[in-house]
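In: Next come a sequence and a model predicted from it.
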Amino acid sequence: MHRLPIESDSYFNSYGHVPERFRRFLIPSARYHFSSDGANDMLDMNISLDGFSIWIHYLWLKGDILLQPFNTKDTFALHFWLARSIPAKLRDLGLVDVADCILFFLKAMEHAAWAASGISLSMHINVDPYNLVPLSTEFPQLAFLKNLPAYTNSTPINPMPFSISAVNFRILKRILHCRYIGIFSECYLRRNCVSLYTNYLKELSTEVAQIVMLEEDRRKLYRILQFVGSHPEMVVSHEYLAERFHINIITMRVGFEQEFHVSLFDFVQQERMNKAFSLLMNYSIDDIARKLGYPATFLFSADFEMFYGRDPRQLQMAQ
């Protein structure tokens, strides 16, 4: 049996316990727990942040093995299955399909064990119930969190799992590949957690306008996503994108948010700020502002501080 930590402050061992062949998966700012019975290998990682707790689970299972999830404190867990879906059991609900994306409230307890096999990668971003109000105050886009009821049993918030959008895949991959340390890691990962919860809450709401899209237009939206992700500095306006990809501007704006659960404006800003962060260690603030197409450095600095909650010059000086 493998104990699968959902939230815990003590379930860790040292870097030396991780075999050489698995160390390429390690995130420098994480705590690790590696276990193996000779046939089955399991690597759990945790990164504790201000208001959030990131957990990553790699499972390489050659035969059926019992997984025993547990958490030592009540928590909300925004869960993503990135490779292979494994049905899970909650003591209060029985079998629950946790494919793709689902938000759970989980009571502090040993959850029901279930048999699993194969290779799996899952992640969850946890929030302590006591942090719901402070987080929703700091980030107004998370205001829905403070209105969640006081649950007495473990339960999924969205009983039907959501698909992981292409935008969220980009964010999750950034977490998995994060090699920043110290204050850079804290700032970068925390903002990515905010983005994941923001996108989830937008999908959970019923306020997003719905349109019927042609398959051709949907393909164009994915091309727009790839273009913005690679060249955010080139996006001077929505009109520019609509003209470049030959798509009606209303279809583009509404369709993008419907497909990816984030507005086009917010996605462009997300990608621009991600590129800014990657440049921060090697370029001056003035150079970064120019590379991203800002007419003035102070405008870039204001956007950066609004997005990450830190002044870029102070962050750069702290490296």
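Out: Done, it's in.

In: use CA for all of it now, contacts and neighbours both
Out: OK.

In: buried residues in the helix or strand hosting K202?
Out: Under the criterion of DSSP states H and E, K202 resides in helix 182-204. Using 16 or more other Cα atoms under 10 Å as the test for burial, helix 182-204 gives 184-203.

In: Pasting the second one now:
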Amino acid sequence: MGTTLSGTNKLLLFERLNPSYVLPTDIPEEFESLIIPAAGAYFREDAEAEILSQNINFGPFTLWIHDIWAKENIVLCPFIPSHIWSLHGLYEESLHLESPSAPSYLLEEKEFNLFNLPAGLHRIPMAAGKKILSVHINVEQEVLKAMVEEFPGLEALTKLDRKEAGALNAHPYNSNPICDFLIEKMLSCRYTVKRAYPYIFRICIDLLRNIAAQEANLHQPLMVDSVLNTESTHQLLNYIREHPFKKNTITQLGYMFDTTPKKLSFEFKQHFAVSIHDFMHTARMMMIYDMMQEQKTAMSEIAKISEFPNVMNMMMQVADYYSCSRSATYQ
């Protein structure tokens, strides 16, 4: 279904061949809390809209974050200089994507889509008074395929195929609480460039992996028991978030939440796409990385808190998870 809304056209660059970031001093103070220090930023303000765009080029893919406030009716005109695939997530409002070469597509709040976007201009009408947060991970199809060797969890996305412009996925992906957790960590990262790149790079990978897991499990219906146990499954997720230093076994968690390990594991994956072990590892690695950057706790103490046998074992896992040496080459 399309829309008849019209307004002033606002060019929105999804990629830039020649970056020309603005200085932080050129961005009004009221937007300071939104600034990611490691990202390059652009800011535009006029009578119709305020647009803050932030970008990090990681090499194999780029991250774009757009905060857009419409004071009047506007039409966002995303421009893509060359053909890309783009994982797109929208927060705070829903919008319609319009393209001369594809049907109108509803961009629903808190949903993700993987778009095949040819070079050119697209249209997204936005009503006065709306505010959106738009997150994009842009990658070339062949590059995504090459990334599977290092990150096998991405394979399901590489099997998607569509020649014409539009969503590659048959159904939108859900921004489940783990996706929300990752986005929250991304937006709140205040580390310097050198420290932020491995951290945000891995967040993007984990977000792509969660979406790929949703694609792989697309034809598995949400079982009745999973629906009935939604509250306890969310309690388990919150427990892991609040206790990332604990290395509980699935058997121990099953005992704590009064269910069998098999049932607990199945229902967690039904709700959040990835396994309990996968999310426990993500939460633990993030906690350790954050504590390392704070530099308030000795490495030996961090290893003890996070239940590693020694510092060397902990550091090897952190380095492997964040691919620190490789990520540094993308700065």
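Out: Thanks, I have the structure now. All of these numbers come straight from a predicted model, not from anything done at the bench.

In: what span of the second structure lines up against the helix holding K202 of the first structure?
Out: Using TM-score structural alignment, helix 182-204 of the first structure corresponds to residues 193-215 of the second structure.

In: For stretch 84-99 of the second structure, grab the matching residue range in the first structure.
Out: Mapped onto the first structure using TM-score structural alignment, stretch 84-99 of the second structure spans residues 75-90.

In: before we move on, what about stretch 301-319 of the second structure?
Out: Here stretch 301-319 of the second structure aligns to the first structure at residues 287-305, judged by TM-score structural alignment.

In: what helix or strand is the closest residue to E267 of the second structure other than its chain neighbours on?
Out: What sits nearest to E267 of the second structure in space, not counting adjacent residues and going by Cα to Cα, 6 or more residues apart in numbering, is S226, at 5.2 Å. Counting by DSSP H and E, the element that carries S226 of the second structure is helix 224-228.

In: Likewise for H57 of the first structure?
Out: Using DSSP H and E, H57 of the first structure falls in strand 53-71.

In: swap in D180 of the second structure?
Out: Assigned by DSSP H and E, D180 of the second structure belongs to helix 177-187.

In: Counterpart of L135 of the first structure over in the second structure?
Out: Matched across to the second structure, L135 of the first structure falls on M147, judged by TM-score structural alignment.

In: what's the distance between its match and H271 of the second structure?
Out: Distance check for M147 of the second structure against H271 of the second structure: by Cα to Cα, to the nearest Å, it reads 26 Å.

In: Of those two, give the one with the bigger neighbour count.
Out: A side-by-side neighbour count of M147 of the second structure and H271, using other Cα atoms under 10 Å, places H271 first with 21 against 16.

In: isn't there a helix covering that one?
Out: Yes - the assignment for H271 of the second structure is a helix, going by DSSP: H, G, I helix; E, B strand; the rest coil.

In: Just give me the match in the first structure for it.
Out: Counting by TM-score structural alignment, H271 of the second structure lines up with E259 in the first structure.

In: what residues are up against the closest residue to its match other than its chain neighbours?
Out: Nearest non-adjacent residue to E259 of the first structure, counting by Cα to Cα, 6+ apart: S165, 7.6 Å away. Neighbouring residues of S165 of the first structure by Cα atoms under 8 Å, 6 or more residues apart in numbering: 259-261.

In: Map the residues you listed onto the second structure and name those still in contact.
Out: Counting by both residues aligned by TM-score structural alignment, their matches' Cα atoms under 8 Å, these that remain in contact in the second structure are 259-260.

In: Not counting sequence-adjacent ones, nearest residue to H238 of the first structure?
Out: In space, and not counting its chain neighbours, H238 of the first structure is closest to I249: 7.2 Å by Cα to Cα, 6+ apart.

In: And the residue mapped onto the one you found from the second structure, how far from I276 of the second structure?
Out: Under the alignment defined by TM-score structural alignment, I249 of the first structure corresponds to P261 in the second structure. Distance of P261 of the second structure to I276 of the second structure, computed by Cα to Cα: 10 Å.

In: would S134 of the second structure count as being in a helix?
Out: No - according to three-state DSSP, S134 of the second structure belongs to no helix; its state is strand.

In: Burial check on it, number of neighbours?
Out: For S134 of the second structure, the neighbour count with other Cα under 10 Å is 18.

In: Give me the most central residue, the second structure.
Out: Geometric centre of the second structure, nearest residue: L207, 4.5 Å, by Cα atoms, centre = their mean.

In: Touching, that one and E184? I think so.
Out: No - taking contacts as Cα atoms under 8 Å, L207 of the second structure lies outside contact range of E184: 11.5 Å.

In: follow-up on the earlier one: residue contacts, the residue nearest to E267 of the second structure?
Out: By Cα under 8 Å, 6+ apart, S226 of the second structure lies in contact with 267, 270-271.

In: re the thing from before, pipe the contacts of S165 of the first structure into CSV and attach distance to R218 of the first structure per row.
Out: Converted to CSV, the contacts of S165 of the first structure look like this (distance: Cα to Cα, whole Å):
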residue, distance to R218 of the first structure
E259, 8
F260, 11
H261, 14
